[in-house]
Every structure is written in C-alpha cells, then in structure tokens.
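Engineer: What follows is a protein structure lacking sequence information:
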C-alpha cells in the first residue's frame, strides 16, 4: 500500500496564465487538494485565464485568486508551475512573475514544474546546478542556463520536481504530494539563490 502524505494546512500557489495546458493545471491542483492542501491560482492580472488542450483547442477558463505582483512567497508552502507553450512564455516576460519564482526558490520550499514550465525557471536563473526534465523543446534552454537535463517521467532534485508532458501526470502528481508534504529543503547554492 502506498504511503499517504497529508498536506492539511499547506497552501499551494499555482502560477499560470492564458495558454496553460488544462490537464497540467487541473490534475496536479486536484492531487494536492485531495491530500488536504488549499490552492490559489496566481496569475498576471485578475479575472479568468484561458486554458488550452494540447495548445490547439480552447479548454475551460479558470478564476484567478491572486495577482502575482501582490503576492509573497511567504504566503505559500509550495509552488506549482504547469506548462502549455504560451503560458510559461508569457510568465517569463513578466517581471513580477519571474521575481516571484526567484524569491520562492530562495525560501527552499518545494516546487513542481511540468512540460514547458521550466522556461520561467530559466528566466529566473534557478536551474543552474540542478537536474530536471522538461518537454524536449525546452531542454537546450535548460542546458544553456546551467541545468542538467534527463529524459525521465519524473525527476526530484532537492524539492524541485519536474516532468516532461501530460503523459507523466500520474507520476508527477504523486511526487509533488510527497515533496510538498516533506517541506523545505536547503537553499541551492547556485544561480539566483546563491549567496551574494
């Protein structure tokens, strides 16, 4: 029987905007909520965001709970970064979103990222010296930013959980619940989280 991980009392930020891959938003969010966590959809502006299915057809819209420029990593216990091609591309161009991700990594709290989501991590300079996986088209960007890429369904590097695509969601969801229950890890000594 699988070990049960309790996230009761934990608050999870889900950072996403228009173009997010619906399955990568919904399934991990449901997994952490089913384990007892509360979640907040954090985005670039108030209102609703448009999800996509495989980047080609519109999915559902989702209500934004918080605007990223008005949030602090101190309010949350973990961070989820779903993919979709245009979602992380928009996030990495927003200074508030990039700063939120960078500041979140500086806390040592766990982070889950899937598919194209690592683009935002690259922009925040938090992949240097870390091992992760992603959608194939993101891998060169990760390497160029100093990360090591492996082709596995789920990778955990000191609380940074990553997966490649929606097919990996079962393994990704199980691992983020486990890591989010574990809590903080030592802050990584390279990239934006390095001691200055």
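Structural biologist: Here it is on my side, so go on. Not measured: the values here are computed from a predicted model.
Engineer: hey, let's count contacts and neighbours off CA atoms from now on
Structural biologist: Fine.
Engineer: Now the residue nearest the centre of the chain: closest residue in space, sequence neighbours ignored.
Structural biologist: Nearest to the mean C-alpha position of the chain, by CA atoms, centre = their mean, lies residue 81 at 2.2 Å. Closest residue to residue 81 apart from its sequence neighbours, by CA to CA, 6 or more residues apart in numbering: residue 113 at 4.6 Å.
Engineer: so the one you found is in which element?
Structural biologist: Here residue 113, judged by DSSP states H and E, is contained in strand 111-114.
Engineer: before we move on, back to that, can you pull the contacts of the residue nearest to the centre of the chain?
Structural biologist: Shown in contact with residue 81 (CA atoms under 8 Å, 6 or more residues apart in numbering): 14-16, 111-114, 117.
Engineer: could the residues you listed go into JSON lines alongside distance to residue 156?
Structural biologist: Listed next are those as JSON lines, based on distance: CA to CA, whole Å:
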{"residue": "14", "distance to residue 156": "18"}
{"residue": "15", "distance to residue 156": "19"}
{"residue": "16", "distance to residue 156": "21"}
{"residue": "111", "distance to residue 156": "10"}
{"residue": "112", "distance to residue 156": "9"}
{"residue": "113", "distance to residue 156": "10"}
{"residue": "114", "distance to residue 156": "12"}
{"residue": "117", "distance to residue 156": "15"}
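Engineer: another one to put next to it:
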C-alpha cells in the first residue's frame, strides 16, 4: 500500500495546541497521506490555542468520534494542548477510539499533554514514553516508565515532549507511515 493510500486520524477538541496540530498535519499531507480531524466536538469549528492562552486558527471536524472507527485508519495522531487533552479525557467515545487503535496494534503518536489519554485509557502501564513534564507524575502513577527524551518509540507508540520536539516527532510519524505495509 502506497503512502498516498494511508489515512491518519487526528484526535482533538477545542484548545488543541495549534503547532502540535499543524506541524503533524503538514507532515502527513506533505508525505501524500490523508489527514482526518476526528473530535467529540462536532458543533462547529475547533479553535486552536497557542501556548494554552492565545486564540489560534479554527479547524473543521471531518468525522465525529462517535462515527469514527479505528479500522478505517492506518494511524492515530494526538496533538497536545492542556485544554484539548483534558476535554478528550472526559469523552468516553474518544477514550474508546484510542483503545481501539491499541487493540488493533496500529501506530499511535502523542505529543506534549496527549499521553494523558494513555493514562485515562489505562494504556500507559508498562510503556516507556515521554510527555510534557507537568504530566510526568500522572503517567508514572498510571504505571508508565517516563523518560525525558525528545522522542520515544515503544512498540506501536511514538511520544514527544513539546513543540520544541516537533521536527523529530513529525519525521517519526512520516517514517512510521512509510513503514506500514
């Protein structure tokens, strides 16, 4: 299957950290794959934030999470943003969507605060990962092996710490897509 045949779900809500969405979106689209925004919020555009405070661009939802199925996608990308991920953690359909990717053994990439979803979905146990430093303890409490590195791969899971690591994170996403059969 060519990279042009790949379909990547981006799971987010309002308050997504803009560069953590636009960087990976551009990388995926630039590689020729299809990027699809999936969200529990389907009643209008999602407003991104910059540094959790400043209003950014608006993004349209392509598929409501209740209608999305992991089997329709080759990979899941979860951008961060404190408000974004805190909202996602309270959405049972979003948590189930994430779980479905792991159950299917499909690649999942999460940056900054997005690994919080792994704790919520009870998927952090025994995983080596990284995240923004402020959620380190939450991930340790969920049983993760947290490390302070710009990029960590653990099986089908790719994690990064912050927007400072986006170049490496974006490259890892594209490499993962290229490696899929």
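Structural biologist: Looks like it arrived, so ask away. As the structure is a computational prediction, the values presented were derived from the model and not from experiment.
Engineer: returning to that earlier point: show me the two of the contacts of residue 81 of structure 1 that sit farthest apart.
Structural biologist: Across the contacts of residue 81 of structure 1, no pair lies farther apart than 16 and 111, at 13.7 Å, counting by CA to CA.
Engineer: what about the strands in structure 2?
Structural biologist: All strands of structure 2, identified by DSSP state E, fall at 7-11, 34-39, 46-50, 54-59, 63-64, 75-78, 108-111, 128-129, 145-146, 151-154, 157-160.
Engineer: Compare the ones you listed and give me the one nearest residue 179 of structure 2.
Structural biologist: By CA to CA (comparing all of the strands of structure 2), the closest turns out to be strand 75-78, at 11.6 Å.
Engineer: matching residues in structure 1 for that closest one?
Structural biologist: Counting by TM-score structural alignment, strand 75-78 of structure 2 pairs with residues 78-81 of structure 1.
Engineer: mean offset of the matching stretch relative to structure 2 (after superposition)
Structural biologist: When structure 2 is superposed, stretch 78-81 of structure 1 averages 0.2 Å from its matched positions, counting by mean CA distance after the TM-score superposition for structure 1.
Engineer: How much space separates residue 101 of structure 2 from residue 107 of structure 2?
Structural biologist: Per CA to CA, to the nearest Å, residue 101 of structure 2 is found 7 Å from residue 107 of structure 2.
Engineer: Kindly report the same for residue 79 of structure 2.
Structural biologist: For residue 79 of structure 2, the distance to residue 107 of structure 2 equals 14 Å [CA to CA].
Engineer: who has more neighbours, those two?
Structural biologist: residue 79 (31 against 21; other CA atoms under 10 Å).
Engineer: So which bits of stretch 102-109 of structure 2 are buried?
Structural biologist: Within stretch 102-109 of structure 2, the residues scored as buried using 16 or more other CA atoms under 10 Å are 102, 106-109.
Engineer: Can you pull out the residues in contact with it?
Structural biologist: 70-71, 74-78, 101, 156-159, 173, 176.
Engineer: Check those and tell me the two furthest apart.
Structural biologist: The distance between the two most remote of the contacts of stretch 102-109 of structure 2 (CA to CA) is 21.7 Å, for 71 and 159.
Engineer: which of the two has more neighbours?
Structural biologist: The neighbour comparison of residue 71 of structure 2 against residue 159 (other CA under 10 Å) goes to residue 159, with 28 against 11.
Engineer: Tell me who's in contact with that one.
Structural biologist: By CA under 8 Å, 6+ apart, the residues touching residue 159 of structure 2 are 109-112, 115, 129-131, 151-153, 169.
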